[in-house]
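>>> no FASTA, just this:
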């Protein structure tokens, strides 16, 4: 899984450099890569604060008077210990849609965040399964990988916009006959960057499901949670996510819609594929209910 991720990330970086080369020659390639480095450094140091601020996330303290939040905090502390991780920052978002994400550049500077909808609509074992999945992202440093991926993909899109403007302002003679190639790259590069970004996201979700199931010791609960979150997401919008679609890949289920096919244009794997993988993991772990069939939450229960 990690090898595939880094191969895809290397391909995305190569695409960025190639775009700079086509746009302005060797100098353009160097400038493009320097921009990418600067963006990644900024994202490395500030990604957690940026994402938490975008969602107006509120910190949860261990001595909170809210019993639901106290249980949430204590369960994360236990799961982090089981995973061999330092205690992450614990946050909550005021959103009816059940969902969760992790952020931070490394396990020492990590944060996990759940929505109020997750804490109110799922049972405790399912919440533990979801948060174990998020801690798996922290353990595997996926949050940093996805931040870098998003930064490079965003830079490719920015270069594409510049190329369209720059290409349209110069005639074929000035561009040395290369304008067609620049315009083609300007159209195709962002699409290719998006596909690579989505492929990396899907790869890391499968891995986090497996590691999260091992951390919690209960892959079945995570499987049930995935079905429930997907069903709720179809009817309960996450308005902050709609305003910040570039962060959709951080969530355990795509907050912009209620699921999606496991194809090139999906930021997340098919929920059913993930559930089947978790059932197989439960069988490997000797789960007593490995043959259980999971069903989505009835729409009548979603308010």
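Yep, it's here. This one's a predicted model, so the numbers in the text were calculated from it and none came from an experiment. Residues are numbered from 1 along each chain as shown.
>>> alpha carbons only for contacts and neighbour counts from here, please
OK.
>>> now residue 265, what's its secondary structure?
Of the three states, residue 265 takes coil under DSSP: H, G, I helix; E, B strand; the rest coil.
>>> same question but for residue 170, I mixed them up
coil.
>>> the protein: strands as residue ranges?
In the chain, the strands defined using DSSP state E lie at 58-59, 89-93, 100-104, 110-115.
>>> tabulate those strands (a markdown table), appending mean neighbour count.
Listed next are these as a markdown table, based on neighbours: other C-alpha atoms under 10 Å:
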| stretch | mean neighbour count |
| --- | --- |
| strand 58-59 | 14 |
| strand 89-93 | 22 |
| strand 100-104 | 28 |
| strand 110-115 | 24 |
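>>> quick one: closest of those to residue 258.
The minimum distance between residue 258 and the strands of the chain falls on strand 100-104, with 14.3 Å, by C-alpha to C-alpha.
>>> and the angle for that closest one with strand 89-93?
In terms of direction (axes from the mean of the first three to the mean of the last three C-alpha atoms, to 10 degrees), strand 100-104 departs from strand 89-93 by 140 degrees.
>>> do a quick rundown of the helices in the protein.
Assigned by DSSP state H, the chain shows helices spanning 2-54, 67-83, 116-121, 124-139, 142-168, 179-216, 219-235, 239-243, 271-284.
>>> relative to residue 101, which of these is closest?
Comparing the helices of the chain under C-alpha to C-alpha, the one sitting nearest is helix 124-139, at 6.1 Å.
>>> orientation of that closest one relative to helix 219-235 in degrees?
Using the same axes, to 10 degrees: helix 124-139 against helix 219-235 is 90 degrees.
>>> helices and strands around helix 124-139, which ones?
Here helix 124-139 touches helix 67-83, strand 100-104, strand 110-115, helix 179-216, helix 219-235, going by 3 or more C-alpha pairs under 8 Å, 6 or more residues apart in numbering; DSSP states H and E.
>>> A further structure is provided below for comparison with the first:
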């Protein structure tokens, strides 16, 4: 519901900016350009994102444990097994991409596979599979289309909008041209943050152990502070894809942040774990260890191949 409201807000904002600056004709032209640009990005998003980070595909012969884990979690989630990639980077992180579950991929950095134990890696992969199941790539593409259209319309509308008496007041036009794209960016980031919370919750349910995902987020946050990702710094537009913001100088959980604060996500996962324990007690009348539903423990971090 929150995502639907935010998308509706973007649509309304687009209409308001269009009427102020471009009129109906300019609004239609800007939307057409933005749609064409983002349609290309949507169909090629997986290839573009993976290539930007130098990801290499792995299989059961080159990374048997990781690929088998992803296949098992995908089966639990009712999804086709996505392609699996590894990124050579000391920074622990991961992301999912692809326009739909049938054309999806998950990628993990070598830093993540080295720093996290098996249960924690399973929690991260389950989080990424939740993004795939929720079709968050489609949601973010729609929001990017509208935000891009607003920015394009604001630029062209300010320069060329209206003629003669139809031209808007210069001060109003300038304020709209500046504030419109900023407002669109804020709404787009809010959509991204809401999808992260949803993927955390569903990921915890898929792997059966929300606390493993919570521990993974804590370790990833510490690793991101320690290691810089050159590929992410070179392609900052891909930052919302990652489970934790990979960029240096990250913001806190505010209007301009692409991700919720990690501490807030951990608190939500701890709440989910408590819910799951309560449900288990209601069913059995005794305490149940929710971590037992997760993948078998092997102890210790990687290597994963």
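In hand now; what should we look at? All values reported here derive from a predicted model rather than from experimental measurement.
>>> care to give me the TM-score?
The TM-score (TM-score structural alignment, normalised by the length of structure 1) is 0.86; 281 aligned residues with a C-alpha RMSD of 2.2 Å.
>>> if we can go back for a sec, nearest to residue 99 of structure 1, of the helices of structure 1?
Among the helices of structure 1, if distance is taken as C-alpha to C-alpha, the winner is helix 116-121, at 5.7 Å.
>>> surely residue 56 of structure 2 is in contact with residue 86?
Yes: using C-alpha atoms under 8 Å, residue 56 of structure 2 is in contact with residue 86, at 5.5 Å.
>>> wait, what's in contact with the alignment partner in structure 1 of residue 244 of structure 2?
The pairwise alignment with structure 1 assigns residue 244 of structure 2 to residue 253, based on TM-score structural alignment. Shown in contact with residue 253 of structure 1 (C-alpha atoms under 8 Å, 6 or more residues apart in numbering): 99, 226, 229, 230, 259, 268.
>>> how about a cut-off of 7 Å?
Shown in contact with residue 253 of structure 1 (C-alpha atoms under 7 Å, 6 or more residues apart in numbering): 99, 229, 230, 259, 268.
>>> against residue 128 of structure 2, how distant is residue 96 of structure 2?
5 Å (C-alpha to C-alpha, to the nearest Å).
>>> hey, what's in contact with both of these two?
Here residue 96 of structure 2 and residue 128 share the contacting residues residue 106, scored by C-alpha under 7 Å, 6+ apart.
>>> tell me which residue is most central in structure 2.
Residue closest to the average C-alpha location in structure 2 (C-alpha atoms, centre = their mean): residue 241, at 3.9 Å.
>>> pretty sure that residue contacts residue 95?
Yes: here residue 241 of structure 2 reaches residue 95: they are 5.5 Å apart, a contact under C-alpha atoms under 7 Å.
>>> residue 3 of structure 1 and residue 175 of structure 1, how far apart?
39 Å.
>>> can you put the strands of structure 1 in CSV and add distance to residue 29 of structure 1?
Putting these into CSV (distance: least, C-alpha to C-alpha, whole Å) gives the following:
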stretch, distance to residue 29 of structure 1
strand 58-59, 41
strand 89-93, 39
strand 100-104, 29
strand 110-115, 33
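>>> ok, which of those comes nearest residue 278 of structure 1?
Here strand 100-104 is closest among the strands of structure 1 (C-alpha to C-alpha), at 18.3 Å.
>>> roughly how far is that closest one from the heart of the chain?
When distances are taken as C-alpha atoms, centre = their mean, to the nearest Å, strand 100-104 of structure 1 is centred 8 Å away from the chain's centroid.
>>> check stretch 264-284 of structure 2 too.
On C-alpha atoms, centre = their mean, the centre of stretch 264-284 of structure 2 falls 24 Å from that of its chain.
>>> kindly report the same for stretch 68-87 of structure 1.
21 Å.
>>> Provide the contact partners of that stretch at residue level.
60, 62, 64, 90, 107, 108, 128, 131, 132, 135, 215, 216.
>>> what residue of structure 2 matches up with the last one?
With the correspondence set by TM-score structural alignment, residue 216 of structure 1 lines up against residue 207 in structure 2.
>>> ditto for the fourth one
Using TM-score structural alignment as the criterion, residue 90 of structure 1 maps onto residue 84 of structure 2.
>>> spatially, what comes nearest to that match if we skip its sequence neighbours?
Counting by C-alpha to C-alpha, 6 or more residues apart in numbering, residue 84 of structure 2 lies nearest to residue 106, which is 5.2 Å off, once chain neighbours are set aside.
>>> let me see the contact set for that neighbour.
82, 83, 84, 85, 95, 96, 97, 128.
>>> do the same with residue 139 of structure 1
By C-alpha under 7 Å, 6+ apart, the contact set of residue 139 of structure 1 is residue 107.
>>> make it 8 Å
83, 85, 107.
>>> residue 4 of structure 2 now?
Counting by C-alpha under 8 Å, 6+ apart, there are no residues that residue 4 of structure 2 touches.
>>> tell me the counterpart of it in structure 1.
By TM-score structural alignment, residue 4 of structure 2 lines up with residue 6.
>>> from residue 28 of structure 1, how far out is that match?
24 Å.
>>> now residue 36 of structure 1
12 Å.
>>> these two: which has the busier surroundings?
Using other C-alpha atoms under 10 Å as the criterion, residue 36 of structure 1 and residue 28 rank with residue 36 on top: 22 against 17.
>>> ok, that one - contacts?
151, 152, 155.
>>> which of the residues you listed are also in contact in structure 2?
Retained in structure 2 (both residues aligned by TM-score structural alignment, their matches' C-alpha atoms under 8 Å) from those: 151, 152, 155.
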